[in-house]
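In: take this sequence and fold it.
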Amino acid sequence: MTLTIADLVRRHAGERPTAPAVTCGASTLTFAELDRRSSQVARALLRDAAGHGDRVAMIDKNSPAFFEALLGCSKIGAVLVGVNWRLAPREVADILRDAEVSLVLAGPEFVGLLPAGQAAVKVVVLDDRYEQWLQGPDSTDPRHDVSPHDVVLQLYSSGTTGLPKGARITSANLLPTADMAKTAWRMSERSVNLVTSPLFHIGGAGYSLTTLSQGGHTVIARQADAAGLLAEVERHGVTHAFWVPAVLASVLDAPEATGADLSSLELIGYGGAPMSGFLMLRAMERLSCGFLGVYGMTETSGTVLYLPPEAHDPAGPRAGLMRSVGRPLPWVEIEIRDPATTAPLPANAVGEIWIRCAQNMVGYWNQPETTAATLVDGGWLRTGDAAHRDEEGYVFLHDRLKDMIITGGENVYPAEVESVLADHPAVADVAVIAVPSQRWGETVKAVVVLRPGATATEEEVIAFTRTRLARYKCPTSMDVVTELPRNASGKVLKKDLREPYWSVTGAGGPATVAGPAGPAGPGRTAAAAALVRRWSVDWLNGRHPEVCEEILSPDYTLLIGGYLLGPRDEYVPATLAQLNRYPGLVVTAHQVIAAGDRVAVWFTEHGASARLEGRRAAWPGVALFRSNGEQLTHCFCEEDYYARRRQLDRSASDVVDAPAVAPWDPVPGTANPAAESVVKAWLGERDLRSAPVVIDDAVTGAQPPEQVLDVTGFTVNEMFSAGPQVAFHATQTGVYAGGLDGLEGALGDPALLHLAGIVEVRDARIVGGRVVRDRLGTARSLASRSSAPPSSAPRGSTQVL
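Out: Down below sits the predicted model:
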């Protein structure tokens, strides 16, 4: 019975002693040799008083010594600590100190990274000195009593946002790779697996165990250069490989790829970073093999979700599955949960991925609080990744929750935008970040590396995205750089890209409301919270005294910049599910409060932001304000707008369906002619052919955009030219009914907006209709009766419907 990872090799050493186990360069170890040398490592560790629970570090490029050390540690219950050789000396010292290592195995070229003055830590250099260290009077397998639940491997996270954390992984966590090799990778004892990922990562260490578990042949690439990898495939008849997108692209672009015999390849896995559709199609055209998408992390001991080769069919009816990271392995449970409430979410709702399986690590080394926040009740592991799952169980990754951009109240996941930008023929590498915006709080910025010899302007790249994404997701600016900053593990350091724009003295300039700006969250909104709390108490006491006792209880809540600020000033990401838990009034400060001179504050009965119209919240009042950083100046007040809307809806019984229309091709950045014809056709049905139409901020006809307030017409939401879905709003003045705050800032005092109808268009077809035939006349009638503000409205306000 297999109990530890050492038992995997013990078994194959007995059954297939002369079969090749590990090859690196010109050196090959059989299973019998690998088993014997790992026993020599175990005996050498015991001679140096390293035993059960002691930590042994290894810092070197990929080599067979890693497997000898890992299996040797497994045989005596010691723990191998993989150290990234790309780290700076200070970072290496921090990890060695944190792990409390007693011995270090170091490649000759990395001895200089080790801290001086640690006499208690023995260093064995991986050259002839390592061979001498292995020699001893006894080289037999020690056969210690080791549990599969003993920690055998400690790998440190990349630390893009803070200090690295040491994930503690047991043999029991790693043993499912044997089943994974058969279920997902379709490996057998005849498989030849090329390992290119660093063995100090789970993508290298964990992945390599798939072939070893099956008795197959593992070929180790000491470093991932394209020419060398192509040569290894031809030399050894490689059947399987795992290549991150950057490595796959380098292989396809290498001159050596032309004419290379890659016919032995059966399956290539990919993951670790978003794979662009453009790169995927190139790979499928060039390589006649299957492709396997995988998702996992150090904390899950590797792969937990996989997208099989059958789901890679770009010409088939389910081509959209190629954007998925797949479904869970048979022994893995997955849920998508609300990150704030932790409640499970239904299909297609975006939330945090939670994983429960035998692969979940046992915790972080010496970090009980971080462990408790990651491994929660019931054996679930919180990944910190945002995703949704469709009705068939396929998971679609959005991004790390911490990297999410909130622009104008809409959530944008950088990975989605990066995937589109990666398809641009001039873009070699890309990162998407949030930068401050006076109007929207945050907007999307692309930071790109262009391909050698390629050119692309900011306007061209942005226009490219607008044909593929909703406009609010598209970059509003672009920087071109020679390379993206990355940490020692190769992950993009987005915090370094963001920092100049969010610092007080950086390119973004000061962005304050009585305090400096920062990323969305507590640090950015503390001053805004104080300002809104002070104002809301004063204003509500004057305007709504009958509800102030209930509303302004100690439990009343603020929603600022996408975060809920509770009565004890605790911040959590705001979601609809979280908002529903607050039956009392919520004061909502639009996120632009922390970025500049304007803020909209909504008061809602049911905890839903005024922008979340799907909640059908009743509004006691809506107010728009300006801020000079010290105080709020009232601009206008709207009382119980939705109550009037509901009354209008109830009085209109004549509902008609809009006609079907032909498809159109989006034209970004212009008043889309096809979109215009759709709206004009609808207007023609109602004898309104002469009415101007506002599409993507451009007015059809002779009127320039600045005269939009002076026309009576119809407005099309900017999403109209972005693709499959659009709502266009028929308004008395031609102004987008949902854009009061933005138009106020651009065009002066807000116009009287009277919603005359809403038509929803999906997939080039007007559906649902829900157009009230006489609503325009009803709105005009109401407008004439409410042209003067009531006496209760504050001075200078404009009363609207």
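
In: make it CA atoms for all contacts and neighbour counts henceforth
Out: OK.

In: can you show me the strands along the stretch 301-450 of the chain?
Out: Using DSSP state E, counting those that start in this stretch, the strands assigned to the stretch 301-450 of the chain run over residues 302-307, 327-328, 333-337, 351-356, 363-364, 375-376, 380-389, 395-400, 405-407, 410-412, 427-437, 441-450.

In: for the longest helix along the chain, packing partners?
Out: When secondary structure is assigned using DSSP state H, the longest helix within the chain turns out to be helix 522-543. Contact here means 3 or more C-alpha pairs under 8 Å, 6 or more residues apart in numbering; DSSP states H and E; on that basis helix 522-543 packs against strand 557-560.

In: and the next helix or strand past the strand it packs on?
Out: Per DSSP states H and E, strand 557-560 leads on to strand 563-565 as the next helix or strand towards the C-terminus.

In: contacting residues around that next one?
Out: 520-521, 529, 557-559, 570-574 (C-alpha atoms under 8 Å, 6 or more residues apart in numbering).

In: farthest-apart pair in those residues, please.
Out: Spatial extent of these (C-alpha to C-alpha) is set by the pair Ala520 and Thr557 at 17.5 Å.

In: please give me the structure for this one as well, since I'd like to look at both together:
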Amino acid sequence: MGNTVPGLVRRAANEFGDAPAYFMDGSTLSFTELHEQVRRTAAAFRAQGLEPGGCVVLWAPNSIEWVVAGFAVTYAGGTLVPANSRYTAHEVSGLVERTDASLVIVADGFLGKSQIADLSAVAPNAKILDLADLGSLESSDADLAAVEAAADAVSPDDIADILFSSGTTGRPKGVLSSHQQSVASGASWSAVGEVTSDDRYLVISPFFHSYGYKIGALTGLIRGCTIYPMATFDADAALDLIAAERITMVPGAPAIFLGLLESPKFPTTDTSSLRFANTGAANVPVALVERLQTELSFDLVITAFGMTECVVATMCRRGDADETIATTCGKAIDGMETAIANPETGEHLPAGEEGELLLRGSQVMLGYLDDPAATAEAIDADGWLHTGDVGVLDERGYLRITDRLKDMYICGGFNVYPAEVEQALVRLDGVVDAAVIGIPDDRLGEVGKAFVVRRPDSDLDADAVIAFARERLANFKAPREVAFVDALPRNLSGKVLKNDLRSTS
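Out: As a prediction, the model looks like this:
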């Protein structure tokens, strides 16, 4: 198996040939056709100015076109920079500037918005291409030859992608991963999931997310399974696909499975083809694991733990008890180590003691883009990644996440760092101070609640605060609730006492 993305594209075409690689909205693309479209799109990117080592920002929802464009970037020797499809133009322009992107590929009109016009207004110097027009771009035989040479030259140690994860300082962090790391993510995960070319894989996680791209799209190339991408999750549409296409695999956050189980269509939908479910991102009720096995017919249900900085760290295994699957994130996968440390002293703690989760091994990122200080803070001299999560390892090495050292919360499967939201809110006229916490939500797991200190003469209301946030930030980051307070509770050093805020919510 090749350990670069271009190598995977070529190998999949040779090994799986005319078998279906992708199916979406009635369109099918074989592995051979995928390779051909990827190489021609890569040549077109070269004609548009992409050179080996250059970055391309891809701002679009899940689609076959996304995959072709994404693989084409690395086939041309470039670095893929996926942008969240819900981001605003302001957020995307920040990614373009920080990566010095040669090209920006945009799905214009997604969710009724004018992405190209919006991005052009805030990033006038960016070279923007419409994703829908890529098939009509021209390239020469010389460009094709140069692209094949560029694909040959890609090294497993080259940077394959930069995935941005919101930073605790309010500045998104660009996570650098090599080709061999990205490939290893899909290979390790799919081995535990027993994935084969017979599988039909419903990918609900967005391709701009590590799980959608590395555990979804790259797994398809590695194992030869057919990928069925969804642009946005719709429980009824997903059930229709499961029945009509005999879907076998559905990874997703617990909210995804609850959506399927609670849909009015579920009782009359044939889900007997399902065999493998992978979930995580939140505590999983034991009752949900049982429902996945009995009502949704899954033979293999596995929970896992990962993060953008380390895509797959731990997984449960076949044969684990329901309670183990529901209450732990499994044990370290091959090539990875886990440890629990005292967050104050760094001393490693024995089984059963709570502390900060540390990860080490093949999946740990290369570092953060343009931020050596943050990289040094995250990865210590011994190679341990300090996750900021509090957890416990049992005597078997199974991990249970108990809390977060950071203020991050998870909304609908996406990490939200309050510092970024707070920085946006304090730019709103009439706001003196703001703090954001995550609060429980039945559908999304957690949503944001903002505590806002208004200027004395301000008539600002909650709707105006939420609307302002939605203009500047992706929807999942915008708070759903706003409470106006006279002052934020702080300690003597000035830090906001968020536990005090949580106790009032």
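
In: quick revisit: save the strands of the stretch 301-450 of the first structure as TSV, and put in mean neighbour count too.
Out: Putting these into TSV (neighbours: other C-alpha atoms under 10 Å) gives the following:
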stretch	mean neighbour count
strand 302-307	25
strand 327-328	21
strand 333-337	21
strand 351-356	24
strand 363-364	22
strand 375-376	18
strand 380-389	21
strand 395-400	22
strand 405-407	24
strand 410-412	17
strand 427-437	23
strand 441-450	23
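
In: want to throw those into CSV with distance to Asp54 of the first structure?
Out: Compiled in CSV, the strands of the stretch 301-450 of the first structure are given as follows (distance: least, C-alpha to C-alpha, whole Å):
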stretch, distance to Asp54 of the first structure
strand 302-307, 24
strand 327-328, 34
strand 333-337, 32
strand 351-356, 28
strand 363-364, 16
strand 375-376, 24
strand 380-389, 26
strand 395-400, 34
strand 405-407, 43
strand 410-412, 45
strand 427-437, 40
strand 441-450, 44
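
In: and Leu421 of the first structure, which of the ones you listed is closest to it?
Out: Taking C-alpha to C-alpha, strand 427-437 is the member of these nearest to Leu421 of the first structure, at 7.0 Å.

In: corresponding residues in the second structure for the closest one?
Out: On the second structure, no counterpart of strand 427-437 of the first structure exists by TM-score structural alignment.

In: can you give me how far that strand is from the chain middle?
Out: Distance of strand 427-437 of the first structure from the chain centroid (C-alpha atoms, centre = their mean, to the nearest Å) equals 13 Å.

In: that one versus strand 441-450: what angle between them?
Out: 160 degrees (axes from the mean of the first three to the mean of the last three C-alpha atoms, to 10 degrees).

In: counting by contacts, list what strand 427-437 of the first structure packs against.
Out: Helices and strands touching strand 427-437 of the first structure, as assessed by 3+ C-alpha pairs under 8 Å, 6+ apart, comprise helix 414-422, strand 441-450, helix 494-502.

In: could I get those as TSV with distance to Asp403 of the first structure?
Out: Putting these into TSV (distance: least, C-alpha to C-alpha, whole Å) gives the following:
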stretch	distance to Asp403 of the first structure
helix 414-422	7
strand 441-450	11
helix 494-502	8
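
In: Lys122 of the first structure is nearest to which of these?
Out: Lys122 of the first structure sits nearest to helix 494-502 of all those, at 36.3 Å, using C-alpha to C-alpha.

In: what sits up against the closest one?
Out: With C-alpha under 8 Å, 6+ apart, helix 494-502 of the first structure has contacts from 160-161, 431, 433-436, 485, 506-509, 511, 517-519.

In: and stretch 148-161 of the first structure, by the same measure?
Out: By C-alpha under 8 Å, 6+ apart, the list of residues contacting stretch 148-161 of the first structure from outside reads 3-4, 53, 70, 73-74, 77-83, 164-172, 200-202, 298, 487-489, 491-493, 495.
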